[in-house]
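K.L.:
Structure for the following, please:
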Amino acid sequence: MAISKSQSFLEGLWYRQTPLWLWLFLPLQLLLRLFVFSRRALYSIGWFKSTKLSKPVVVIGNVTVGGTGKTPLSIYILQWLKEQGYQPGLVTRGYGGAAENHPLVVDEDTSADISGDEPYLIFHQTKVPVVVDPIRSRGGQKLIDLGCDIVICDDGLQHYALQRDLEVVVIDSARGLGNGWLMPMGPLREPPSRLKTVDIQIINGQSMRLEPLGYQGVGHDKPLDATAVDAVAAIGNPQRFFDTLKTLGLEATPHVFPDHHQYQTDDFKGMNGPILMTEKDAVKCHHLADDRMYYLPVKTQLTEELDKELKQLLTQLLN
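P.N.:
A predicted model of the protein is given here:
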């Protein structure tokens, strides 16, 4: 299993029983807690500038480091808003992308290397305006200039420089909040108490599920006819992907890479295939794909109660 040593080491500390020596980092954790509290307080009293856009802003984020399922939820929300006749758009930092000029409006000619894997995937699945900009207020204003009537902000919960009308937090049911500590003692960006202030919490793996669809070739249309695969993942919680493959009856040899990893040909050396990956990984492999490579697209499903609540909140913003 190929895996980043630092990633494996940190997750081993954060999501398992905390060793006693980790308490050596308590002063750093307390310092971050003070910084987080002070920063949010200074934004709330107007000491730091926070921009209010002319259209509703929905932030989809988390309180932990790493992925929790925000991207598939963003796609679900964007597609639903579009079906209702609205003109949604998404702004994101574009982590992992090489864009130098911002705001970057993603289009058909934008590569995943430039925009980042998530903006590329969201644009091609939804066909709504997607803007990459580390300054979310500027990127959000660009969406409004393009005609959007609601701005979805991906992974911007801690970006208080942009005011928001609705906060949606996604939590991974398998990992939860880890040991409950802030970095570097734990995986939290903000204290658990922050969850009390958001509008809605979505638990990926409980109130939200990712339903696997049919296997697709990366750049080819050959069917996947095998029961044993090399499973490749560079996502926040790769184990969820591997567990999904197991439920589908596949014997998977796992290969884990850091989240947002930019694949190279050498990454696949020694893999006889078939090689099965997530759709987020596949968008970064088109330039080096061969007929060994497949991906597993997923569809977001919410419980009936949560689906109704979320759509009511979104509708209220637009009426």
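K.L.:
only C-alpha atoms for contact and neighbour calcs from this point on.
P.N.:
Noted.
K.L.:
give me every residue that touches residue 144.
P.N.:
55, 150, 151 (C-alpha atoms under 8 Å, 6 or more residues apart in numbering).
K.L.:
Next, it: secondary structure please.
P.N.:
helix (DSSP: H, G, I helix; E, B strand; the rest coil).
K.L.:
so where do the helices sit in the chain?
P.N.:
Under the criterion DSSP state H, helices of the chain are mapped to 5-14, 26-44, 70-83, 112-115, 117-126, 136-145, 238-247, 279-282, 304-318.
K.L.:
between these, which gets nearest to residue 196?
P.N.:
Residue 196 sits nearest to helix 26-44 of all the helices of the chain, at 14.6 Å, using C-alpha to C-alpha.
K.L.:
Now stretch 129-145: buried residues?
P.N.:
Going by neighbour count (16 or more other C-alpha atoms under 10 Å), the buried part of stretch 129-145 is 129-144.
K.L.:
now do the same end-to-end measure for it.
P.N.:
11 Å (C-alpha to C-alpha, to the nearest Å).
K.L.:
Then stretch 145-158?
P.N.:
Span of stretch 145-158 from end to end, C-alpha to C-alpha: 24 Å.
K.L.:
now swap in stretch 142-152 and tell me
P.N.:
12 Å.
K.L.:
to compare against the first, here's another:
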Amino acid sequence: MREPGFWYRPPSLLSILLRPLGALYGAVAAHRMAQPGTAVGVPVLCIGNFHGGGAGKTPTTLALARLLRELDERPVVLSRGYGGKLHGPVSVEPGRHSAAEVGDEPLMMAREVAVVVARDRVAGAALARARGASVILMDDGFQNPAVAKDAALIVIDSMRGLGNGCVMPAGPLRAPLSPQLARTDALIVVGDGGAADPVAAAVKAQGGLPLRARFAPAEASLAALRDKKVLAFAGIGDPARFFATLRTAGIDVAAERVFADHHPFSAQDLAGLSEHARRDGLNLVSTEKDLARLQGDPAAAGFAASVVPFAVTLQVDDAKALRGFVIARLAQARETQRRSGRR
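P.N.:
Okay, the predicted model is just below:
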């Protein structure tokens, strides 16, 4: 799905006309969020968004997995596996599964951390525990009440913020902002823009932790693209942010191609990209998430080999504060579980 452009512009006539539907959708979403979730026996840290589309959940999840390993924890990521056909629960194996089976984001993350895909999140959590998880990182699912969450870390883009502030389909919000804010323990604002500043202030006012972060390109990606002109393409939630990240890193982006989030690349797509790059003497570059879909498709393997994956990691400005937050939340969750076990 490609996000409607009017979501990120001032309220238009179309968004105003869609507000009654947004109010209905929002009421249902808020009611669901208020339902108690199932405790799964280990701490659950949820990484989510207030809105549809991308903001950097996957790099944030991987950054938290690295932090947890530094703390001698055994993190397992729990994902719904959006875009994959397997309902699960299933442990993702990069050499065995494809993006068409388990989704592009789980497949990409499974190269670095254990990942379980499950439509039934409670069943998925049980498999994660069977795999030895001491902490579950729930990738998305903030608005889903199935599993009780010990902390919710929300990721938001500093340039786009909340768009027009309306609930789907009138705007990008997945639920009214108020009940979402009430369940937010930490907010990670990605980038140096100011669009998310009011949200960060609201999180801080209610006792949550606002943090600022940015994407740091991998040196190998920079080295592969240095002094070259590129054709950048992406089928993610916010392709514009990917192109901006490339330019900020000093990459000469001569052309851009935008596809819908989780787009299944066709033979025609690949032929068009290859021809464009050949004709203009450009190097192809895309996201790791897009490459995960391409590399899992035998018909696209040759094309994928010609694409440079632009790898990034999330770097939090106040890493000490994030570390302290995680340690405190894990201790609190385990104390709650200990007390519950006494009853």
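K.L.:
Post the TM-score for the overlay when you can.
P.N.:
Overlay of the two chains. TM-score (TM-score structural alignment, normalised by the length of the first structure): 0.87; 297 aligned residues with a C-alpha RMSD of 2.0 Å.
K.L.:
re earlier: turn the helices of the first structure into TSV, including distance to residue 231 of the first structure.
P.N.:
Below are the helices of the first structure laid out as TSV (distance: least, C-alpha to C-alpha, whole Å):
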stretch	distance to residue 231 of the first structure
helix 5-14	17
helix 26-44	35
helix 70-83	20
helix 112-115	21
helix 117-126	18
helix 136-145	34
helix 238-247	7
helix 279-282	11
helix 304-318	31
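K.L.:
how about the ones you listed, which one is nearest residue 263 of the first structure?
P.N.:
Closest among the helices of the first structure, once you apply C-alpha to C-alpha, is helix 279-282, at 8.4 Å.
K.L.:
so how far does that closest one sit from its counterpart in the second structure?
P.N.:
For helix 279-282 of the first structure, the mean distance to aligned residues of the second structure following superposition is 1.1 Å (mean C-alpha distance after the TM-score superposition for the first structure).
K.L.:
and that helix, which stretch of the second structure?
P.N.:
Using TM-score structural alignment, helix 279-282 of the first structure lines up with residues 288-291 of the second structure.
K.L.:
So which of the helices of the first structure is nearest residue 97 of the first structure?
P.N.:
Closest among the helices of the first structure, using C-alpha to C-alpha: helix 112-115, at 4.7 Å.
K.L.:
chain center to the closest one: distance?
P.N.:
Remark: helix 112-115 of the first structure is offset 15 Å from the chain centroid, using C-alpha atoms, centre = their mean, to the nearest Å.
K.L.:
Any buried residues in it, and which?
P.N.:
Quick answer for helix 112-115 of the first structure (16+ other C-alpha under 10 Å): 112, 114, 115.
K.L.:
Format those as JSON lines; extra columns: distance to residue 180 of the first structure.
P.N.:
JSON lines is the format used below for the buried residues of helix 112-115 of the first structure (distance: C-alpha to C-alpha, whole Å):
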{"residue": "112", "distance to residue 180 of the first structure": "34"}
{"residue": "114", "distance to residue 180 of the first structure": "35"}
{"residue": "115", "distance to residue 180 of the first structure": "32"}
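K.L.:
Trace residue 89 of the second structure over to the first structure, please.
P.N.:
Aligned partner of residue 89 of the second structure by TM-score structural alignment: residue 103.
K.L.:
Oh, that last question was meant for residue 328 of the second structure, not what I typed.
P.N.:
Checking TM-score structural alignment: residue 328 of the second structure goes with residue 316.
K.L.:
Also residue 186 of the second structure?
P.N.:
That one, residue 186 of the second structure, aligns with residue 200 by TM-score structural alignment.
K.L.:
any idea how far the counterpart of residue 159 of the first structure in the second structure is from residue 61 of the second structure?
P.N.:
Counting by TM-score structural alignment, residue 159 of the first structure corresponds to residue 144 in the second structure. In this view, residue 144 of the second structure and residue 61 of the second structure are 17 Å apart by C-alpha to C-alpha.
K.L.:
Can you pick out the residue with more neighbours from these two?
P.N.:
More neighbours surround residue 61 than the other of residue 144 of the second structure and residue 61, with 24 against 15 (other C-alpha atoms under 10 Å).
K.L.:
Is it correct that residue 59 of the first structure is in contact with residue 158?
P.N.:
No - counting by C-alpha atoms under 8 Å, residue 59 of the first structure does not reach residue 158; the two are 9.5 Å apart.
K.L.:
higher neighbour count, these two?
P.N.:
residue 59 (27 against 16).
K.L.:
What lines up with the more buried one in the second structure?
P.N.:
Match for residue 59 of the first structure (TM-score structural alignment): residue 46.
K.L.:
now its match: how far from residue 317 of the second structure?
P.N.:
20 Å.
K.L.:
now residue 106 of the second structure
P.N.:
Distance from residue 106 of the second structure to residue 317 of the second structure, by C-alpha to C-alpha: 26 Å.
K.L.:
Please apply the same query to residue 85 of the second structure.
P.N.:
For residue 85 of the second structure relative to residue 317 of the second structure (C-alpha to C-alpha), the value is 38 Å.
K.L.:
Kindly report the same for residue 6 of the second structure.
P.N.:
On the measure of C-alpha to C-alpha, residue 6 of the second structure and residue 317 of the second structure end up 32 Å apart.
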